[in-house]
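> quick one, fold the following:
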Amino acid sequence: MYYLYRLLTRLSASAVLKRRLKAGKEDAKRINERMGKASLRRPDGALLWMHGASVGEVTSLITLTKKIKKAYPSLDVLITSGTKTSANLLAQRQMDGVFHQYIPLDHPAWVKNFLDHWAPDAAILAESELWPNLLMSVKARDIPTALVNARLSPKSFKNWSKLKGFAGQMLSTFSVILTQTDEDKTHYTQLGHNNVITAGNIKYSAPPLPYDAAELARLQTKFKDRPIWVYASTHADEEALACRVHAHIKKTLPSVLTLIVPRHPERRDAIAAKCDVEMGAPVLFRSAMATPPENTEIYIADTLGELGLFYRLADIAVIGRTFSNDGGGGHNPLEAAQLGCVTLYGPFFQNLKDIFNEMHDQGAAFLVRTEHALQTEILKLFLDPVLQKQYQDTALNYMKDKADILENTYQEIIHILPPSIKGGA
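The predicted structure is shown next:
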């Protein structure tokens, strides 16, 4: 099976990369990195390589990186990812001795280029990044490797179970697998790994999203005493939904301000067209008007790295991709809860179902299944500030109770780090 996969990736990787580039999913200036050709020189000394697919995984790795760098301050860390948004995130969160490259596509020669150049002393991969050529090449070089924040959905587990021998061969690359839940632990164990530990989800331990304090103060002054809610990380059709919800709430609360933060800001033209139809008038985009007038009704933050600002500005947050039935199944609700928002989400949350379900059970987030229910819940919260404050405090306390997950993960990770890294402490 593995040899067939190697052949298929040799034949298809170039075409896949060209399609992604044409679709705007790749950074044309750094396209060589996707073929394993480094754009940076490898630093001298020990190097820890960490990899996460996109923004969510990279956010967790940043948290873990800071913990490791505190113990080993002279250690250089390479973080790889596969999306432009995650690269932008790392550019915004600059850290000494930490740098970014795009991960090569899983072509055998491209993987070899990457590993030949970087020659990492150890590797930490996040969540469910199971690329056969990459993993088998890492194993062949005897690089100590861990899979952290590991998860495996029932669907993925079912698919890998049909290829159990192949899956076991890949998973043997990892010295340890640290899972988010006991269910994930069971899945990885049944696929053949014998060192699987439930450590919890590092997302709980991530620091609050950054923000510009002066900008927050300016916007708070401008929108003083207005009820504000934010629809965060929206996908197709969710912006139009936000406009309809806004129109409904405005009948009772004319001063309501709706903030929309699209997951992919490059969709701004499509968003504008849909919102104009729903509202009957243009909406304001932050990229065009950083200083909105006081009577702004809907403000769309088509900028990168400002979600932390808008969570702090809003009282209520609705989590994106939970009303979009595109198979994605929701974005991270923890960031909103951590900043004291009452957190609401729709019926499609399978991507992070364990987090959503636990938050719901603990009263830290609330499921609203329909557009009408969303309208009703937001309006109820705005009209009852005591209830709103109660829910906000519950969310903050829930997040405080998860503070030990990062430490648990770190303690397991240090066991696999080789002397070349530990000697640099």
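
> from here on, contacts and neighbour counts on C-alpha atoms
Will do.

> and stretch 323-342, what's buried?
323-325, 329-342 (16 or more other CA atoms under 10 Å).

> and the end-to-end length of stretch 171-185?
13 Å (CA to CA, to the nearest Å).

> in that stretch, what's buried?
In stretch 171-185, counting by 16+ other CA under 10 Å, buried: 171-181, 183-185.

> just give me the longest helix of the chain.
helix 2-22 (DSSP state H).

> show me the contacts for the residue lying closest to F382 once chain neighbours are set aside.
Once flanking residues are discounted, F382 sits nearest to P227: 6.6 Å by CA to CA, 6 or more residues apart in numbering. Going by CA atoms under 8 Å, 6 or more residues apart in numbering, P227 touches S255, V256, L257, A314, D315, F382.

> so the third one sits against W229, correct?
This points to L257. Yes. Between L257 and W229 there is a contact under CA atoms under 8 Å: 6.6 Å.

> now do the helices in the stretch 201-350 of the chain.
Assigned by DSSP state H, counting those that start in this stretch, the helices in the stretch 201-350 of the chain fall at 213-222, 238-250, 268-279, 307-313, 334-338.

> sequence B follows; please return its structure for comparison with A:
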Amino acid sequence: MYLFISIFYRLILWAVSPILFIFILIHSLFSPIQFIPYLYKTGILIPKVLKTKPVIWIHGVSAGEVASIQGIATLLRDQYHLFITSSTISGWIIVQKLYPSDTLSFFPLDYPIIYKRLLKRIEPKAILFIEGEIWPNILKESIRQGIPCFLLSGRLSDKEFKGYFKLKAFFGEVFNCFKVLSMQSEEDCRKACDLGVEPSKVFMGGNLKFDLKIDSSISQRHISLWQKDSFILIAASTHRGEEAIILKTYENLQHSFPNLKLVIAPRHPERSDSIANIANKLGLNPMKWSKYRELDPPEPINDRKVLILDTMGELTCFYPIAHLVLLAGSFVKGIGGHNPVEPAYFAKPIITGPYTHNFNPMIGEMLSKSAIIQLENTGEPIGKALVSTIEKMILDPHLSTSLGDKAKDFISKHRGSSLRTFNEIKSYLSH
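Got it, this is the predicted structure:
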């Protein structure tokens, strides 16, 4: 069964390659920022890797994953040169910011002609995959070449697990390519074993994101945004469909709470214009952060109560001034929520929506500690519950403070995954 599916997978890749090539050309034409990433992903560009030390390749799909490797990267860097890849533009921005002394690139497409050339050029001693992006061909080729692969901070959502389990004969073999699977929770460990992974390979190392080293370099511009008696609400990592809900919620609240201000931080900043259009239709007169940064000197914008964060990598600089955080990606179906670690790190009270299937174990544990508020899916418009919950938090500062403190305490008690994981894999790296 594995051989049949593997051959079928490769045939599909080659069958879609002409379409993929056309897509890359068109996408690069309409979105020039994607042109250079595609040169790396297709193997046309391969960065030169310093080989004064053995090379360790670390891959995280996007911004959150590559940010989470700071701890383990520090532990590895004394003995190894790091080759760090991401799959997205947001991840690329973060790796450039956090790892300037390492060799950086984009993860290659899963075609033999591409990844064989890359493996030959960089000659990694090991490959560390973060969380769960699984590429069967490159995994198999790495094992064939004697390059051990590790899954760190592994996570299997219910949706992913169901999909993998339907093709257990194939994905069980793929996951067994890993020398060690360091999973985030006991539930993730169980799911890995249910897929057919040898239990001796699986252990609970925890979530690397708990060890995040977060940039909190708040500037005078952030402090000067609004007058000091403002109550600042941040909607973090919003997606299409959520901004309309949040902006309407804000419109309903601002009459009762005139000092309430809103910062909307879209997951994809290129959508900022469409968000501004929604706000303008509600008469909210938003301002973009990129425009505010041009003010010299910075001054309060008290007449502009909605700010759109239209830049990448700056959300953590806003958390220190926030009074309440709406953790988005959870107010509409199909996304699965986002990680609460960053706002919790700053001891901020967090409200999340009902759709958090990608983070159910963590959200569930935080709920048991009264460290987060999750709105229920009652069948009624979620905006109604959002209005009443925000109103409750504004009127009860003690509740807000307590919620934020418990979130901070939850994060603090789960730190240490980087060291645990490093200790588990270091013996394999020394061979």
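
> still on that earlier bit, how big is the offset of the longest helix of structure 1 relative to structure 2?
When structure 2 is overlaid, helix 2-22 of structure 1 sits 2.7 Å from its aligned residues on average, using mean CA distance after the TM-score superposition for structure 1.

> tell me the buried residues in that helix?
In helix 2-22 of structure 1, counting by 16+ other CA under 10 Å, buried: T9, A13, L17.

> any idea how far the first one is from K112 of structure 1?
By that I understand T9 of structure 1. With CA to CA as the criterion, T9 of structure 1 and K112 of structure 1 are 14 Å apart.

> for I378 of structure 1, same thing?
I378 of structure 1 is 52 Å from K112 of structure 1, by CA to CA.

> the more surrounded of those two?
I378 (22 against 19; other CA atoms under 10 Å).

> that one maps to what in structure 2?
Here I378 of structure 1 is matched to I390 in structure 2, going by TM-score structural alignment.

> may I ask which helix or strand encompasses that match?
Using DSSP states H and E, I390 of structure 2 falls within helix 382-395.

> what residues in structure 2 pair up with stretch 390-405 of structure 1?
Taking TM-score structural alignment, stretch 390-405 of structure 1 hits residues 402-417 over in structure 2.

> list the buried ones in the matching stretch?
Buried, per 16+ other CA under 10 Å, within stretch 402-417 of structure 2: 402-411, 415-417.

> likewise for stretch 46-58 of structure 2?
I46, V49, P54, V55, I56, W57, I58.

> tell me which of these fall in strands.
V55, I56, W57, I58 (DSSP state E).

> these: which two are farthest apart?
Greatest spatial distance in these: V55 and I58, 9.7 Å, computed using CA to CA.

> and for those two, which residues touch both?
L82, F83.

> strands of structure 1, residue ranges please.
47-51, 76-81, 98-102, 122-126, 145-150, 176-179, 196-198, 228-234, 257-262, 284-285, 298-300, 316-319, 342-345, 366-367.

> closest to the centroid, which residue in structure 1?
G56 (1.3 Å; CA atoms, centre = their mean).

> mind listing what the aligned partner of that residue in structure 2 touches?
Superposed on structure 2 with TM-score structural alignment, G56 of structure 1 falls opposite G64. The contact partners of G64 of structure 2, by CA under 8 Å, 6+ apart, come to G91, K209.

> looking at it, K125 of structure 2 is touching P148, isn't it?
Yes. Using CA under 8 Å, K125 of structure 2 is in contact with P148, at 7.4 Å.

> when the two are compared, which one has more neighbours?
More crowded of K125 of structure 2 and P148, by other CA under 10 Å: P148, with 20 against 17.

> can you report how many residues neighbour the alignment partner in structure 1 of V263 of structure 2?
Under the alignment (TM-score structural alignment), V263 of structure 2 pairs with L259 of structure 1. Neighbour count for L259 of structure 1, taken as other CA under 10 Å: 27.

> for L259 of structure 1, which non-adjacent residue is closest in space?
V230 (4.5 Å).

> same check, this time on E377 of structure 1
Nearest one to E377 of structure 1, counting by CA to CA, 6+ apart, is V368 at 7.8 Å.

> ok, now D315 of structure 1?
C341 (5.3 Å).

> which position in structure 2 aligns with that neighbour?
Aligning on TM-score structural alignment places C341 of structure 1 opposite K348 in structure 2.

> try K185 of structure 1
Using TM-score structural alignment, K185 of structure 1 pairs with C189 in structure 2.

> please report how far the closest residue to its match other than its chain neighbours lies from Y80 of structure 2.
In space, C189 of structure 2 comes closest to M183 once its chain neighbours are excluded; the distance is 5.8 Å by CA to CA, 6+ apart. As for M183 of structure 2, its distance to Y80 of structure 2 is 24 Å (criterion: CA to CA).

> cool, and K140 of structure 2?
Taking CA to CA, one finds K140 of structure 2 at 23 Å from Y80 of structure 2.

> ok, now L262 of structure 2?
Taken as CA to CA, the span from L262 of structure 2 to Y80 of structure 2 is 44 Å.

> which one's more surrounded, these two?
Between L262 of structure 2 and Y80, counting by other CA under 10 Å, L262 is the more crowded of the two (23 against 19).

> was I right about the more buried one contacting V306?
Yes. Look at L262 of structure 2 against V306 with CA under 8 Å: they come within range, at 4.8 Å.
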